[in-house]
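Engineer: Need coordinates for the following:
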Amino acid sequence: MARIEDYALLGDLQTAALVSTAGSIDWLCLPRFDSPACFAALLDTPDAGHWSVAPAAGGTCTRRRYVEDTMVLDTEWVTPEGTVRVIDFMPPRGHAPDVVRIVEGVHGAVAMRSDLTLRFEYGRVVPWVRHHDDRVEAVAGPNRVRLRTPAPTEGRDMSTVSEFTVRAGDRVPFVLTWNPSHEPPPKVVDAERALTETLRFWTDWTQRGNHIRGPYRHAISRSLLTLKALTYDPTGGIVAAATTSLPEQIGGGRNWDYRYCWLRDSTYTLQALIAAGYLTEAKAWREWLLRAVAGEPADLKIMYALDGTRYVPESELPWLAGYEGSRPVRTGNAASDQLQLDVWGETLDGLALARNAGLASRDDAWDLQVALMNHLEGAWDQPDNGLWEMRGARRHFTHSKVLAWVGANRMAEAVRTHPELDGPADRWAALADTIHADVLAHGFDAERNTFTQSYGAPGLDAALLMIPRVGFLPPQDPRVLGTITAIQNGLTEDGLVKRYDTTDSDDGLSGGEGLFLACSFWLVDALHLAGRTPEATALFERLLSLRNDVGLLSEEWDPEAGRLLGNTPQAFSHFPLVTSALQLHAGRGHHSSQAIAVDGTEGTPTTGP
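Structural biologist: As a prediction, the model looks like this:
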């Protein structure tokens, strides 16, 4: 089985595929990110569905890369018989999703093999396959897939196999297209034309952003492209990752479905997109956010489906063995029903950032923010499950209280700096002061000079590194510096940061987890803000070295095995990469509700809700 870092991402802005260094697409959900997979070998064996296009002799590719600043992947094998290249991409969605693979002979003559094994419903349903003169058609229930190629095809062992030889100058296309089985077939895609148009789309998109300078330009650009590829274009929502159930520890039970949109990603998302000049995407995300949270403020969820659906029930797929035996495989996410008070503050912080960046306003945006704030006023002092979605007893998490302070602070600040906005600024400011005092009284351990994960308990939490970033305390306050030191001493391994000590968790789940990459980027920011920029830069460059060969990061890092863990590619790893890189470029820090300009300066606040 391929390692998590062996996968590259293809995407059409509505779903995504993962292709390994062996040339096999082992994960693809159609027609949406959160649809059932038709290729699920990632979570089982090749019999659960895959599509390999590679030299018949097999083996790992010699090299691969994305074509410049695009999501078109070139994979090359140098063999004793010659050199061959496979060009993989998904054209930005037209009427139907397509996966295009073009086999190009570079020199010599290389025997090739395509092995297409379609298994709908996460590997459970074998389709009925028919071979026609110009295509192969597979149907099962609501799904129809057509494969068109000039290469010969035949059915073999419940798969469609093509065996052919490519010589220098040959280009053999394969086009896989899905559509609902009850609808007429979509228009046939010309592979070469689609390649030209896809390259142009991504090149144009990259050029539309700011021209970022500095030593981290390529890393920033690749992360932004990854985030764009994780965007569900019809609504503007951005999924946390393209996968479900990739484990946080090999063989463990912390395997979650990340094909949804988390509210806590909102501020990071907006910072990264606005800083890079992608205001259209930032506005689309803001509009998704406003639609998703509309309704009764007490019913605010921590996460939503791509279209804003609130109900994402969790279930298990017992017929899948799991990635390297890591079970259970889950779909949906029961954490969507948890109480996590930090999301109110994160939502209000994100909308404050959008307002201060001058994104076009909506008439109902401020009324909704006031409603959210009114609810937070009466709920901030409740225990909750915390941002790490603890499945044990609720507690008074320090980070949750800090984010409640953020919500009150941003709302009071908005009324005072934007004359057209109406609200009880003095009352909200007084509430912010009350929450601030409560956190200092109950969430800070003066003996150890550190903030703690929850009130009255000694445990640490990497989320405490956010305290200076959100403006709760100055970055060089002794309590902040003490917390940084405590986390470096108590929550780091091999220089990288854990979320918290899972051995003290009461969530009843098996297994531990790796080192959480987003938390390590938070340490970069905290060190930089504290004036320890050389140390921050060294850590940042260490994190860059953990990316795979095509610049992707998953959720976590296993320091013992030296490998990536968790769902991939992880938006919550790539957002902070962008913001940390921009801060280091600029040599200064920023407030979470302020946009970072491409040169690192703070954005100028403007009016509008």
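Engineer: use CA for all of it now, contacts and neighbours both
Structural biologist: Will do.
Engineer: Verify the stated contact: residue 322 with residue 43.
Structural biologist: Yes: counting by C-alpha atoms under 8 Å, residue 43 is a contact partner of residue 322 at 4.5 Å.
Engineer: residues contacting the nearest residue to residue 398 once chain neighbours are set aside?
Structural biologist: Take residue 398 and drop its neighbours on the chain: the residue closest to it by C-alpha to C-alpha, 6 or more residues apart in numbering is residue 454, 5.0 Å away. Residue 454 makes contact with 395-399, 443, according to C-alpha atoms under 8 Å, 6 or more residues apart in numbering.
Engineer: do the same with residue 403
Structural biologist: By C-alpha under 8 Å, 6+ apart, the contact list for residue 403 reads 341-346.
Engineer: What subset of these is buried?
Structural biologist: 341-346 (16 or more other C-alpha atoms under 10 Å).
Engineer: for the residues you listed, which one is nearest residue 514?
Structural biologist: Ranked by distance to residue 514 (C-alpha to C-alpha), the buried ones among the contacts of residue 403 are led by residue 342 at 23.5 Å.
Engineer: Just send the contacts of residue 403 back as TSV, with distance to residue 198 too.
Structural biologist: Listed next are the contacts of residue 403 as TSV, based on distance: C-alpha to C-alpha, whole Å:
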residue	distance to residue 198
341	42
342	39
343	37
344	39
345	39
346	35
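Engineer: Out of those residues, the closest to residue 307 would be?
Structural biologist: Closest to residue 307, out of all of the contacts of residue 403 and judged by C-alpha to C-alpha, is residue 343, at 18.6 Å.
Engineer: gap between the closest one and residue 312?
Structural biologist: Residue 343 is 17 Å from residue 312, where distance means C-alpha to C-alpha, to the nearest Å.
Engineer: this one as well, want them side by side:
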Amino acid sequence: MPHTPIADYAVIGDCRSAALVSASGSIDWLCLPRFDSPSVFGAILDADHGGRCLVRPIETATARRQYSGDSNVLETTFTTASGVLRVTDLMPVDSEAAKARELWPEHELLRRLECLDGHVEVQVVFDPRFDYGRVTPRIHRGPGGVFSCEHATGALTLFTDIRLASGEDGKGLVGSDRLAVGDRRYLSMTYAHDTPAVLAPLGPEADRRISRSIVWWREWTAACRYHGPHREAVVRSALVLKLLSYSPSGAIIAAPTTSLPERIGGVRNWDYRYCWLRDASLTVRALCDLGFDVEAEAFLSWLLHATHPTWPRVGVVYGVYGESRLAERELPYLSGYASSRPVRVGNLAAGQLQLDTYGELVEAAFVWVSRGGELDRASKSNLVGLGRAVCSRWGMPDDGIWERRGGRRQHTHAKVMCWTALDRLLSLHESGHLRVPVSEFTRERAALRAEIEGRGYNERLASYVSVLDGEEVDASLLVLALHGYADARGARMRSTCDRIREQLGVDSLLYRYREHDGLPPGEGAFGICGFWEVECRALQGEDATARRQFDTLLTHANDLGLFAEEIDPVTGAALGNFPQGLTHIGLINAALSLQERGRQ
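Structural biologist: Take a look at the predicted model:
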């Protein structure tokens, strides 16, 4: 069976989990009750055994899709020879106050079918598979279109007004229906993990949940302060970040999927359903500068809470409740996306050492305070403790921002982020927000700069380099200007940008690096790296170049404005986990930088 291109998927969610919906009407990925829970639908990783929920016309159809305005409610319109069908997909959301006034399912996946013209014959397949496709549940039929199945992780209930029967070999449910113009049908799947099952009504009540969800998303986006060029792309990126947030804790995950490959048929397949500290300061900056202070504060609070139990060691990646042990394992019985194996769950990066995370945490707090935020006493103490840890640890080799599995090295980017941590803590001391050992932090900050300038810059290449005394560049060096370590208009930073473009660039895109990393070669261009370059060029005063590159980068989104982690420079295909929060963060921050340049 041909695989669905990654870019053909849309995402819906409820700020606790998310589902991927193909342009052909198949929900091929959904984990419940959390982003990082085992999948209920997983056909994206194995079409035969993963499970899906499919709604589509039986006739050949063309599909056009959009989100309902500034929301995460998806509308797909199918046009056939006999009629037009619109399918609305969402995971309903509302305020906590509204939920407290009525029965509300722990999770609901709601699909509404409407015939807009003529008549349309529709096909329905409901085939859940628990535990990453390992368990095919027995589905029990109840009265009035109610079906249910259970597994150790919870219970699914399907409520529908479409007649369904057992599928082949008793697996799943299948059915069909004929809709004439004006007809509506519904499928409501609810999930109960540790609460009583709630049956969500169909008909007008389902329509009301859809309307309320659209209003909820639009009221949230109304807080966005960005009114510059490409506002639609910026707002869509903000909606992706909100969808990737785990509302009970404030965590923001990297992506809602696992094991979508960086190279089709390759082994670079990782689980991204967790929270990476390397994204911290960029995320807080994006949220604050767009006007989403509640989310920024919640995320910063989660960051400081999650890292406290392991202090002075700061982890690389955490679960949504701050779990630091994310054991990685392979699922050999799954064929993988487009035969890309292995399929992995968990992530070994949780056991790596990345010194840049110290700088990311402190910078995130600095951004929050500089935008008017406050820190409590415990947070201040933790931040000073991070600075002391930097003083004692910055000379160590680490695994680096890109998490290469070839051994620890002296990464220039890591040293710069350690410098950033001490620099921001000294600034917070000077502004009276906390008290630090000034002489120690000042001494170590100067030692870091001497080390970086003496060994992290290669005179022959006229560029900062990936590792101390090295000969290779990598795209993370662009953030030296973004974090204020290096003057973007200075000779060293200008020549570094030029060398990165020369060695890593393909059109408007950038690879992360070219050197061997311990894995079979082959990955796409890295989405955020192109947006980092846009910011650097803007800071250098090259406004026309930066805007032209930004415009070109936007063309690599799918039809809904969604980006994957990587892009194939040859075909333009989306690669890696999807949608990728870090790419959208890069887009937001690049747009904000361009807007600021326009004001100057």
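Engineer: Next, the TM-score between them, please.
Structural biologist: Once superposed, the chains reach a TM-score of 0.95 (TM-score structural alignment, normalised by the length of the second structure), with 583 aligned residues with a C-alpha RMSD of 1.4 Å.
Engineer: Okay, strands next: where are they in the stretch 401-550 of the second structure?
Structural biologist: 457-458, 463-464, 505-506, 509-510, 525-526 (DSSP state E, counting those that start in this stretch).
Engineer: now for these, which one comes closest to residue 94 of the second structure?
Structural biologist: strand 525-526 (34.9 Å).
Engineer: After superposing, tell me the mean distance of that closest one to the first structure.
Structural biologist: Mean deviation of strand 525-526 of the second structure from its aligned counterpart in the first structure after superposition (mean C-alpha distance after the TM-score superposition for the first structure): 0.1 Å.
Engineer: in the first structure, what residues pair with that strand?
Structural biologist: Aligned using TM-score structural alignment, strand 525-526 of the second structure spans residues 515-516 in the first structure.
Engineer: for that stretch, the distance to its chain's centre please.
Structural biologist: Computed by C-alpha atoms, centre = their mean, to the nearest Å, the chain-centroid distance of stretch 515-516 of the first structure equals 15 Å.
Engineer: Quick check: residue 500 of the second structure vs residue 445 of the second structure, distance?
Structural biologist: Separation of residue 500 of the second structure from residue 445 of the second structure (C-alpha to C-alpha) stands at 26 Å.
Engineer: Quick check: neighbours shared by residue 322 and residue 43 of the first structure?
Structural biologist: By the contact definition C-alpha under 8 Å, 6+ apart, residue 322 of the first structure and residue 43 are jointly contacted by 245-246, 329.
Engineer: Which one of the residues you listed sits in the busiest neighbourhood?
Structural biologist: residue 246 (29 neighbours; other C-alpha atoms under 10 Å).
Engineer: Map that one across to the second structure for me.
Structural biologist: Using TM-score structural alignment, residue 246 of the first structure pairs with residue 260 in the second structure.
Engineer: what about that match, is that helix, strand or coil?
Structural biologist: Classification of residue 260 of the second structure by DSSP: H, G, I helix; E, B strand; the rest coil places it in coil.
Engineer: Tell me who's in contact with it.
Structural biologist: Going by C-alpha under 8 Å, 6+ apart, residue 260 of the second structure touches 45, 269-270, 337, 340, 575-578.
Engineer: which one of these is nearest residue 12 of the second structure?
Structural biologist: Looking across the contacts of residue 260 of the second structure and measuring by C-alpha to C-alpha, the closest to residue 12 of the second structure is residue 578, at 11.9 Å.
Engineer: What distance do you get for residue 496 of the second structure to residue 543 of the second structure?
Structural biologist: Distance check for residue 496 of the second structure against residue 543 of the second structure: by C-alpha to C-alpha, it reads 18 Å.
Engineer: More neighbours: which of the two?
Structural biologist: Neighbour comparison, residue 496 of the second structure and residue 543: the larger count goes to residue 496, with 26 against 17 (by other C-alpha under 10 Å).
Engineer: The more buried one: what's its closest spatial neighbour, skipping adjacent residues?
Structural biologist: Nearest non-adjacent residue to residue 496 of the second structure, counting by C-alpha to C-alpha, 6+ apart: residue 463, 4.3 Å away.
Engineer: which residues touch the equivalent of that neighbour over in the first structure?
Structural biologist: Mapped onto the first structure by TM-score structural alignment, residue 463 of the second structure lines up with residue 450. Residue 450 of the first structure sits next to 444, 479-480, 482-484, 486 when contact means C-alpha under 8 Å, 6+ apart.
Engineer: Apply 7 Å and report the result again.
Structural biologist: Contact analysis of residue 450 of the first structure by C-alpha atoms under 7 Å, 6 or more residues apart in numbering lists 444, 479, 482-483, 486.
Engineer: what would the residues you listed look like in a markdown table with distance to residue 11 of the first structure?
Structural biologist: Formatted as a markdown table, the contacts of residue 450 of the first structure follow (distance: C-alpha to C-alpha, whole Å):
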| residue | distance to residue 11 of the first structure |
| --- | --- |
| 444 | 45 |
| 479 | 44 |
| 482 | 43 |
| 483 | 40 |
| 486 | 41 |
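Engineer: Could you narrow those residues to those that are also in contact in the second structure?
Structural biologist: Checked against the second structure using both residues aligned by TM-score structural alignment, their matches' C-alpha atoms under 7 Å, these keep these contacts: 444, 479, 482-483, 486.
Engineer: Of those residues, which is the most crowded?
Structural biologist: residue 483 (25 neighbours).
Engineer: What's that one aligned with over in the second structure?
Structural biologist: With TM-score structural alignment as the criterion, residue 483 of the first structure matches residue 496.
Engineer: my read: that match touches residue 464, true?
Structural biologist: Yes: applying C-alpha atoms under 7 Å, one finds residue 496 of the second structure in contact with residue 464, separated by 5.9 Å.
Engineer: re the thing from before, any idea how far the residue nearest to residue 496 of the second structure lies from residue 278 of the second structure?
Structural biologist: Taking C-alpha to C-alpha, one finds residue 463 of the second structure at 23 Å from residue 278 of the second structure.
Engineer: If we ignore the residues flanking it in sequence, what's nearest residue 546 of the second structure?
Structural biologist: residue 534 (4.8 Å).
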